[in-house]
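Visitor: sequence and computational prediction follow.
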Amino acid sequence: MAEKNNVVLIGMPGSGKSTLGIVLAKIMTKDFVDADIVIQNQCDKTLQKIIDACGPEGFIEVENEILSKIDAENSVIATGGSAVYSDEAMKHLAEIGTVVYLKISYDQLVHRLSDLQERGVVLKGGIGMSLKELYDERLPLYEQYAGITVDVNDLTITAAARKVADALAHEGVK
């Protein structure tokens, strides 16, 4: 059983999980694992190609299977925004680390995201699903799985990473 010394970042696409995760790993002297890249490497396809080939539900199954087996130590793990659709994966990640929800307002999200289709974003409601519908669908899931919630609105990546590091230190996470 892996020690619970990882930090797991969850949140909407564009909330900064990958970019903030790298800075946070440096601040906390941890390794960095980008779950989306792990999935792409194991499937030998981009996220968008996996979604196109398997559909949203199929992608969620693939993501769940891979995330449920992530065996990291002393790492910051940036999950994909859709990780919260996979209860098994989220339970595993919570067992091996502290789950941090990077909270961002809908308005900030609109500013940060350009094209969902290019980002390999899982739209469970299909291609016509709006960003607002996606936000409203995922918000309660992020809140459900969060061990710690950090509001990253209006912060630079570095400031947001420091805020997360401070919140973790406050909880006794090293």
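Guide: Great, that's in hand. Not measured: the values here are computed from a predicted model.
Visitor: CA only for contacts and neighbour counts going forward, please
Guide: Will do.
Visitor: what are the boundaries of the helices in the chain?
Guide: 17-27, 35-43, 47-67, 87-96, 106-112, 116-119, 131-145, 157-170 (DSSP state H).
Visitor: need the ones you listed in CSV (columns: distance to Val7 and mean neighbour count).
Guide: Shown next, in CSV, are the helices of the chain (distance: least, C-alpha to C-alpha, whole Å; neighbours: other C-alpha atoms under 10 Å):
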stretch, distance to Val7, mean neighbour count
helix 17-27, 9, 21
helix 35-43, 13, 17
helix 47-67, 14, 18
helix 87-96, 8, 18
helix 106-112, 23, 13
helix 116-119, 23, 12
helix 131-145, 13, 16
helix 157-170, 9, 18
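Visitor: now these as JSON lines including distance to Val76?
Guide: Shown next, in JSON lines, are those (distance: least, C-alpha to C-alpha, whole Å):
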{"stretch": "helix 17-27", "distance to Val76": "6"}
{"stretch": "helix 35-43", "distance to Val76": "10"}
{"stretch": "helix 47-67", "distance to Val76": "14"}
{"stretch": "helix 87-96", "distance to Val76": "11"}
{"stretch": "helix 106-112", "distance to Val76": "22"}
{"stretch": "helix 116-119", "distance to Val76": "21"}
{"stretch": "helix 131-145", "distance to Val76": "16"}
{"stretch": "helix 157-170", "distance to Val76": "11"}
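Visitor: A further structure is provided below for comparison with the first:
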Amino acid sequence: MKNIVLIGMPGAGKSTIGVVLAKILGYQFIDSDLLIQRQEGKVLHELIEEHGIEGFLSIEEQVNRDIHVTHSVIATGGSVVYREPAMESLGKEGVIVYIQLSYENIKARVGDLDKRGVVIHNGCTLLDLYKERCPLYEKYADVTVNVDSMTIEGAIAKVRTAVQEALEGEV
């Protein structure tokens, strides 16, 4: 089976869903934000401060392009969709699943954007970011799974079913 690549807004639950889904499927779990931090030796918000947004996006693109695994659930950073080469590479190796959540739910979950290491231009709000990114998530997704008002267990089951249906359609 191909990899499962989770994309979506910060706070959508990509890592939480990814860890449990990997356990259920017997897959490896990879968090690309953690790969970036390990490679660079700094946390995300420090990298954004040090390299600026474009510099950070270049690092993120390189790390995601360099992920070559099988039987893995990969949780990506929310900004991965800004770089097409990264998305093309991830798409060749897996089914891309957009974990979709309403703006209201994202806002309730996210907390401090700066400490979280979110790529956001000065003066932009979370709503601006949401409106900018959602069309990109939709563009790259093979499967979109809306998890509004769902428990974590319900979200995981819905993602698993959607991925299985997508893979059956490829055969």
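Guide: Happy to help now that I have it. Predicted model, so just to flag it, every value in this text is computed and none were measured.
Visitor: circling back to that earlier point, of the helices of the first structure, which is nearest Ser75 of the first structure?
Guide: helix 17-27 (7.0 Å; C-alpha to C-alpha).
Visitor: next, the mean deviation of the closest one compared to the second structure.
Guide: Its aligned residues in the second structure lie a mean 0.8 Å from helix 17-27 of the first structure after superposition (mean C-alpha distance after the TM-score superposition for the first structure).
Visitor: find me the equivalent region of that helix in the second structure.
Guide: On the second structure, the counterpart of helix 17-27 of the first structure by TM-score structural alignment is residues 14-24.
Visitor: tell me which of the helices of the first structure sits nearest to Thr79 of the first structure.
Guide: helix 35-43 (5.0 Å).
Visitor: can you give me the offset of that closest one from its chain's centre?
Guide: The chain centre lies 13 Å from the centre of helix 35-43 of the first structure; the measure is C-alpha atoms, centre = their mean, to the nearest Å.
Visitor: and Ile127 of the first structure, how many neighbours does it have?
Guide: Using other C-alpha atoms under 10 Å, Ile127 of the first structure has 12 neighbouring residues.
Visitor: if I line the two up, what does it land on in the second structure?
Guide: Ile127 of the first structure maps onto Asn122 in the second structure, by TM-score structural alignment.
Visitor: likewise for Ala94 of the first structure?
Guide: Match for Ala94 of the first structure (TM-score structural alignment): Gly91.
Visitor: quick one, what contacts that match?
Guide: Applying C-alpha atoms under 8 Å, 6 or more residues apart in numbering, one finds that Gly91 of the second structure lies in contact with Val5.
Visitor: any idea how far it lies from Lys2 of the second structure?
Guide: In this view, Gly91 of the second structure and Lys2 of the second structure are 10 Å apart by C-alpha to C-alpha, to the nearest Å.
Visitor: follow-up on the earlier one: so for Asp151 of the first structure, which of the helices of the first structure sits nearest?
Guide: Checking those against Asp151 of the first structure by C-alpha to C-alpha gives helix 157-170 as the closest, at 8.2 Å.
Visitor: find me the equivalent region of the closest one in the second structure.
Guide: Mapping helix 157-170 of the first structure onto the second structure (TM-score structural alignment) gives residues 152-165.
Visitor: show the contacting residues for Leu47 of the second structure.
Guide: Per C-alpha under 8 Å, 6+ apart, neighbours of Leu47 of the second structure: Phe56.
Visitor: would you mind finding the match for it in the first structure?
Guide: Checking TM-score structural alignment: Leu47 of the second structure goes with Ile50.
Visitor: separation between its match and Ala35 of the first structure?
Guide: 14 Å.
Visitor: same question for Ala160 of the first structure.
Guide: 20 Å.
Visitor: name the single longest strand found in the first structure.
Guide: strand 97-103 (DSSP state E).
Visitor: touching it from outside, list them.
Guide: 3-12, 15-17, 93, 142-143, 145-153, 164, 173.
Visitor: the residues you listed, buried ones only, as a ChimeraX selection?
Guide: Per 16 or more other C-alpha atoms under 10 Å, the buried members of those correspond to this ChimeraX selection:
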select :4,5,6,7,8,9,10,11,12,15,16,17,93,142,143,145,146,147,148,149,150,152,153,164,173
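Visitor: inside strands: which ones of the contacts of strand 97-103 of the first structure?
Guide: Asn6, Val7, Val8, Leu9, Ile10, Ile148, Thr149, Val150, Asp151.
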